[in-house]
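Undergrad: Sequence and predicted structure below; questions after.
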Amino acid sequence: MSTLVVPDAVPSVFEDCEQLRKAFAGWGTNEGLIISILGHRNAEQRKLIRQTYAEAYGEDLLKELDRELTNDFERVVLLWALDPADRDAFLANEATKKSTSRYQVLMEIACTRSSNHLLHAKQAYHARFKRSLEEDVACHITGDFSKLLFPLVSSYRYEGDEVNMTLAKSEAKILYQKISEKAYSSEDLIRVLATRSRAQINATLNQYKNEFGNDINKDLKTDPNDEFLALMRTTVKCLTRPEKHFEKVLRLAINRRGTDEGALTRVVTTRAEVDLKIIADEYQRRNSVPLDRAIGKDTTGDYEKMLLALAGRAHA
């Protein structure tokens, strides 16, 4: 469920481009004007704005924004202005080069997007970086992390609701056996998580709990400090309850000393047109504070206003 508020009567794309051009003119940038336009346009409308702007002024709107804006506000606007598949390609490429939380970003893109979206993101990656995402994951990530992430980013899952209960029972046993043996990076365990449809994985994990007594993530918590097990648990959560994963990312980004703007920006820009409403409901249930109020308390200025616009505040 999207939180994006698009006005009933959207101005013509030419008018939007003209207004954006005005926002860049003169001595100072009119950030409020940028927010009022880009913060209230859906992906299709933003794409049309980028195309029309290039045709009308011979300038790349993204480069103009990059030139005019700074810091966290610049990042949130630039990420938002990108086509969703292109945005994920950019974030994935950034993640292959970074050491901090990069595994989680790649896993999010692999496990919380539809099969078609992941395919389009990989095509955008090709076009932008002249390499494949799989190639960069194989090149930059090693060991057990590569064993898990490579098949996840290579996946094209069935999206339907069909479930094979015989398979769910047999694969629940395989998962239990491998986890009991502490063979966490075994091919069989990873194959189930990386290839089965979400409906099939849910059936398998329900079977696992019914037959062996524990939620699988409890059994994957034998060592809370093991980074690979943490990634396995996050993979399971993203495949089964993505709103719980994103709620936790937001909670950690907002509720500690010093905001993690990178994580906050990533979740808001990638989920605003998908399920940010569901994530916000989960956030309020878990923290007894509305998400927009938490964001407003933790951020300032134009960055705050843009985030709040994407989080659904119509007047932001």
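TA: Great, that's in hand. Residues are numbered from 1 along each chain as shown.

Undergrad: contacts, neighbours, all on C-alpha from now
TA: Fine.

Undergrad: For the strand or helix carrying Glu18, name the packing helices and strands.
TA: Applying DSSP states H and E as the criterion places Glu18 in helix 13-24. Judged by 3 or more C-alpha pairs under 8 Å, 6 or more residues apart in numbering; DSSP states H and E, the packing partners of helix 13-24 are helix 31-38, helix 43-57.

Undergrad: Please point out which parts of the last one sit buried.
TA: By neighbour count on 16 or more other C-alpha atoms under 10 Å, the buried set for helix 43-57 is 43, 45-47, 49-53.

Undergrad: one step back: contact partners of the helix holding Glu18?
TA: Residues external to helix 13-24 that are found in contact with it (C-alpha atoms under 8 Å, 6 or more residues apart in numbering): 29-31, 33-34, 37, 45, 48-49, 52-53, 64, 68.

Undergrad: next up, a second structure to put side by side with the first:
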Amino acid sequence: MSTITVPAHATSITDDVDQLHKAFSGFGTNEKLIISILSHRDAEQRKQIRDTYAATYKEDLLKSLDKELSNDFERLVLLWTLSPPERDAYLANEATKRWTKSNQVLVEIACTRSTHDLLLAKQAYHAKYKKSMEEDIAYHTTGDFRKLMLPLIATCRYDGTEVNMTLAKTEAKLLHEKIDDKCFNDDEFIRILTTRSKCQLNATLNQYKNQFGEDIIKELEEDSKDEYISLLRATLECLTYPEKYFERVLRLAINKTGTDEGALTRVVATRAEVDMKVIKEEYLKRNSVPLDKAIAKDTRGDYEDMLLSLIGCADE
């Protein structure tokens, strides 16, 4: 479901490194060359490029990019060049800072990554910041959201496909009771969301709709002005239908007055190798406009070119 296109024949990492170094040399930076290489290399290839670049030129490629690029294009290239665990660690750390605080980003990382990928992100966080992701999230969140977020980030959720239908029916009823009573911060409500496998949770939500005639996420829309309820809704979407969630993030980022480049950059950088193909299909279905056309309308220059290349539309 990735949208990046990688050369059919293996490329020479040494050649890539030499070309990138040339892109930084002389008068001005060759942004087109940077895009043509980095946007067409998968995570393992990008790691090899960084390792070889550091060994050859005694400088982290990220530092070279940081010196040569600027603005939204720079952020997109830097996020993309990071390994997925490093990227998640960086975004999570940034999301806990005073000036860049974003609980939504924390939900995305906790709920759309596999158990293994979340573990790698937490390990990368520990290596980079010399403390745990849980520690910073606990310090920088409060109240009901902290109560939800800590078990979400700390859990070792089962990733298998086995489903207990009896349990799904029982817990659907329990969730309905809590929502009816508006007990959104109830311990049992949070326990189900933070410990059940994604397949089991999907079965529970399907049973919820079958038994009570309404989608649980739509029922939460009634209280969408409450930040905690909005984050609870995002949690359910990220756990059960992340492609639909990310389509909505993109739609709001592009269609609002003034593009939200931060959200657009984050979604493209984190989902291009995961499920961007499905996100594009959802976007077209929901908006009757292809995602690449919407991006091209709202962005310009090298930033636009990099975005389109990562979503597989640069040559369309």
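TA: Cool, got the structure. Model, not experiment: these values are computed from the prediction.

Undergrad: circling back to that earlier point, superposed on the second structure, what's the mean shift for the helix holding Glu18 of the first structure?
TA: By mean C-alpha distance after the TM-score superposition for the first structure, the fitted helix 13-24 of the first structure averages 0.4 Å away from its aligned residues in the second structure.

Undergrad: Which part of the second structure matches that helix?
TA: Taking TM-score structural alignment as the measure, the second structure aligns residues 13-24 with helix 13-24 of the first structure.

Undergrad: quick one on the thing from earlier: how about the contacts of helix 13-24 of the first structure in a markdown table, adding distance to Phe150 of the first structure?
TA: Shown next, in a markdown table, are those (distance: C-alpha to C-alpha, whole Å):
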| residue | distance to Phe150 of the first structure |
| --- | --- |
| Thr29 | 43 |
| Asn30 | 43 |
| Glu31 | 40 |
| Leu33 | 42 |
| Ile34 | 38 |
| Ile37 | 38 |
| Gln45 | 34 |
| Leu48 | 34 |
| Ile49 | 35 |
| Thr52 | 38 |
| Tyr53 | 38 |
| Glu64 | 36 |
| Glu68 | 38 |
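
Undergrad: Between those residues, which sits nearest Cys111 of the first structure?
TA: Within those, proximity to Cys111 of the first structure (C-alpha to C-alpha) peaks at Gln45, which comes in at 26.6 Å.

Undergrad: got a list of what the closest one touches?
TA: Val13.

Undergrad: can we see that at 10 Å?
TA: Contact analysis of Gln45 of the first structure by C-alpha atoms under 10 Å, 6 or more residues apart in numbering lists 6, 10, 12-13, 16, 38, 51.

Undergrad: what ranges do the helices span in the stretch 151-300 of the second structure?
TA: Assigned by DSSP state H, counting those that start in this stretch, the helices in the stretch 151-300 of the second structure fall at 165-180, 187-195, 198-212, 216-220, 227-240, 242-255, 261-271, 276-287, 291-298.

Undergrad: closest to Ser25 of the second structure out of these?
TA: Among the helices of the stretch 151-300 of the second structure, helix 261-271 comes nearest to Ser25 of the second structure, with 26.1 Å by C-alpha to C-alpha.

Undergrad: Tally up the residues packed near Ala89 of the first structure, please.
TA: 26 (other C-alpha atoms under 10 Å).
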